[in-house]
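Visitor: Would you be able to build a 3D model of this:
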Amino acid sequence: MSTAIHTKPEEARQREQIVEFGRSLFERGLTAGSSGNLSVRLDNGWLLTPTNASLGRLDPARLSKLDWDGRLIGGEAPSKEAFLHRAMYQQRSGAGAIVHLHSTHSAAVSCMCGLNHADCIPPLTPYFVMKIGRLPLVPYHRPGDPALAGAIGTLARKHSAVLLANHGPVVSGSTLEAAVYAAEELEETAKLFLLLRDVPTRPLDAQQIDELKSAFGLDI
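Guide: A predicted model of the protein is given here:
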């Protein structure tokens, strides 16, 4: 059952953004059914999409609002993957939002054998390096397994995004817009990675990556 809460203008704006970006992701096939969840950091807690909610049909008034102990302050019951978001926020003070999707190509990569667990998609484009950096693979955990929080937290100290094995990506950003754009870039690079599986490729080398770091002030 939802709890009525009064929102400040900035929080109201963030709620509308979650609805807007959720609908966009859903309509473009980057999430299906009730899969995936979005969250945004506030000055008095954080917003998260509710459990069993389609990102294409969100209601700003029904979004879950939680405190930093994970307790529900208002709105509908949160996604069972709330701990996943909280673990990343706890390790990344600059993260203003998090996007978790089951997007097709990223999820497909997460099911492959032989990945480099420390860096599971090569730096095929400068845009992947700029928005994602190095992408580690989190070992498989069942959905809702609390142990996943520790696994994500350890990696989130050094990485803005991780790929959950047999599951999908978790991507943070300074804003919801930035996190969504990074998640989209990850999905497109995963698509390239799959298209090029049997083709000799030329990923960016260390010198080219260092040049990107210097030119754009990247911390990856």
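Visitor: From now on I want contacts and neighbour counts done on CA atoms only, so please keep to that.
Guide: OK.
Visitor: And for residue 44, the neighbour number?
Guide: Using other Cα atoms under 10 Å, residue 44 has 11 other residues around it.
Visitor: so who does the spatially closest residue to it that is not a sequence neighbour touch?
Guide: Distance criterion Cα to Cα, 6 or more residues apart in numbering; nearest residue to residue 44, sequence neighbours excluded, is residue 67 at 7.0 Å. Counting by Cα atoms under 8 Å, 6 or more residues apart in numbering, residue 67 touches 44-46, 73.
Visitor: Could you also give me the structure for this second sequence? I'd like to compare it with the first:
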Amino acid sequence: MTETKAREEICRTAKSLFDRGYVHATAGNIRVRLEDGGFLITPTDACLGFLDPARLARLDAQGQQTSGDRASKTIALHMRIYEAARAFDADTACVIHTHSSHCVALTLSGASDELLPALTPYFVMKVGHVPRIHYHRPGAPEAAAEVAQVIAQRGAAGVPIRAVMLDRLGPNVWHDTPAAAMAVLEELEETARLHLMTRDHATPPAPLSPEQIAELRATFGARW
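Guide: Sure thing, here's the model as predicted:
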């Protein structure tokens, strides 16, 4: 993807997320790897609904800013995600972080190591496991280290992941393009919404069975 196209795609994706309520105020950020090994990332404290393509922060391959408005405070986290995820998915090029309401709500109670069970086939197929990351302040290097460790552990176990959930903050998802990463985020947030709607029912929905998940793995290459 050319730099011009990447700038356009970041702003298009950001506006779509903002317009539909996946991000609010100045929360969230998007980062894309460029053909020359550098990166573009949304500026710190910028509203994703009103980005200027020319003002996106430009970083070199080491994550040092070279132009644009001041980069998001999540640079360290995004760099660690790229490094860890590309060991198992060489095409990883885009990371999206939001404060999506239903995902965050699920971290405010309960102590599960994963955000969600295998509730729907498309969650299993398009998202996969979503490990929860202990709470750290926004931009904390400890969060970046924990995320990288989790990505490496899951990948080494033969179940690469495309998302993690930062407790009380929001999800980070990654894929090869902004559009693909946004699709992962949308499926994740929708599944979180369904879970919140149904978990207090007299008979909460059971997750998919091992046999059903095995069929999704065999048919669609689902990562579960």
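Visitor: And the TM-score between these chains?
Guide: Put the two chains on top of each other and the TM-score (TM-score structural alignment, normalised by the length of structure 1) is 0.92; 210 aligned residues with a Cα RMSD of 1.3 Å.
Visitor: What's the match for the residue nearest to residue 44 of structure 1 in structure 2?
Guide: Residue pairing (TM-score structural alignment): residue 67 of structure 1 is matched to residue 60 of structure 2.
Visitor: the longest helix in structure 2 is where?
Guide: helix 178-198 (DSSP state H).
Visitor: Where do the strands of structure 1 begin and end?
Guide: Listed in chain order, the strands of structure 1 (DSSP state E) span 37-42, 45-48, 64-66, 72-74, 97-100, 137-138, 161-164, 168-173.
Visitor: Switch the ones you listed over to CSV; also include distance to residue 200 of structure 1 and mean neighbour count.
Guide: Listed next are the strands of structure 1 as CSV, based on distance: least, Cα to Cα, whole Å; neighbours: other Cα atoms under 10 Å:
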stretch, distance to residue 200 of structure 1, mean neighbour count
strand 37-42, 36, 25
strand 45-48, 41, 24
strand 64-66, 46, 25
strand 72-74, 50, 19
strand 97-100, 31, 28
strand 137-138, 23, 24
strand 161-164, 24, 26
strand 168-173, 26, 27
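Visitor: Can you lay out the ones you listed as a markdown table showing distance to residue 88 of structure 1?
Guide: Below are the strands of structure 1 laid out as a markdown table (distance: least, Cα to Cα, whole Å):
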| stretch | distance to residue 88 of structure 1 |
| --- | --- |
| strand 37-42 | 11 |
| strand 45-48 | 13 |
| strand 64-66 | 15 |
| strand 72-74 | 18 |
| strand 97-100 | 8 |
| strand 137-138 | 13 |
| strand 161-164 | 9 |
| strand 168-173 | 8 |
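Visitor: how many other residues sit next to residue 123 of structure 2?
Guide: 22.
Visitor: now it: how far from residue 161 of structure 2?
Guide: Going from residue 123 of structure 2 to residue 161 of structure 2 by Cα to Cα, to the nearest Å gives 12 Å.
Visitor: And residue 39 of structure 2, by the same measure?
Guide: For residue 39 of structure 2, the distance to residue 161 of structure 2 - Cα to Cα - is 22 Å.
Visitor: Residue 47 of structure 2 now?
Guide: Distance from residue 47 of structure 2 to residue 161 of structure 2, counting by Cα to Cα: 28 Å.
Visitor: More neighbours: those two, which one.
Guide: More crowded of residue 47 of structure 2 and residue 161, by other Cα under 10 Å: residue 161, with 24 against 19.
Visitor: Give the aligned equivalent of residue 104 of structure 2 in structure 1.
Guide: Matched by TM-score structural alignment, residue 104 of structure 2 corresponds to residue 107 in structure 1.
Visitor: Enumerate every residue touching residue 146 of structure 2.
Guide: Residues in contact with residue 146 of structure 2 (Cα under 8 Å, 6+ apart) are residue 133.
Visitor: Helices along structure 2, start to end?
Guide: Applying DSSP H to structure 2 gives helices spanning 3-19, 75-85, 101-106, 121-126, 141-156, 178-198, 210-220.
Visitor: I'd like these laid out as TSV, including distance to residue 92 of structure 2.
Guide: Listed next are the helices of structure 2 as TSV, based on distance: least, Cα to Cα, whole Å:
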stretch	distance to residue 92 of structure 2
helix 3-19	14
helix 75-85	7
helix 101-106	23
helix 121-126	15
helix 141-156	13
helix 178-198	10
helix 210-220	19
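Visitor: Dead centre of structure 2: give me the residue that sits there.
Guide: Residue closest to the average C-alpha location in structure 2 (Cα atoms, centre = their mean): residue 173, at 1.5 Å.
Visitor: That one pairs with which position in structure 1?
Guide: Match for residue 173 of structure 2 (TM-score structural alignment): residue 171.
Visitor: Help me confirm that its match comes into contact with residue 164.
Guide: No: contact between residue 171 of structure 1 and residue 164 fails when scored by Cα atoms under 8 Å: they sit 10.8 Å apart.
Visitor: burial measure for residue 43 of structure 1, as a count.
Guide: 7.
Visitor: corresponding residue for it in structure 2?
Guide: Using TM-score structural alignment, the partner of residue 43 of structure 1 in structure 2 is residue 35.
Visitor: What residue in structure 2 is paired with residue 190 of structure 1?
Guide: Under TM-score structural alignment, residue 190 of structure 1 pairs with residue 192 in structure 2.
Visitor: Next, work out how far apart that match and residue 199 of structure 2 are.
Guide: Plainly put, residue 192 of structure 2 is 10 Å away from residue 199 of structure 2 if you go by Cα to Cα.
Visitor: do residue 129 of structure 2 as well
Guide: Separation of residue 129 of structure 2 from residue 199 of structure 2 (Cα to Cα): 19 Å.
Visitor: same check, this time on residue 25 of structure 2
Guide: Taking Cα to Cα, one finds residue 25 of structure 2 at 29 Å from residue 199 of structure 2.
Visitor: now residue 18 of structure 2
Guide: As defined by Cα to Cα, residue 18 of structure 2 lies at a distance of 27 Å from residue 199 of structure 2.
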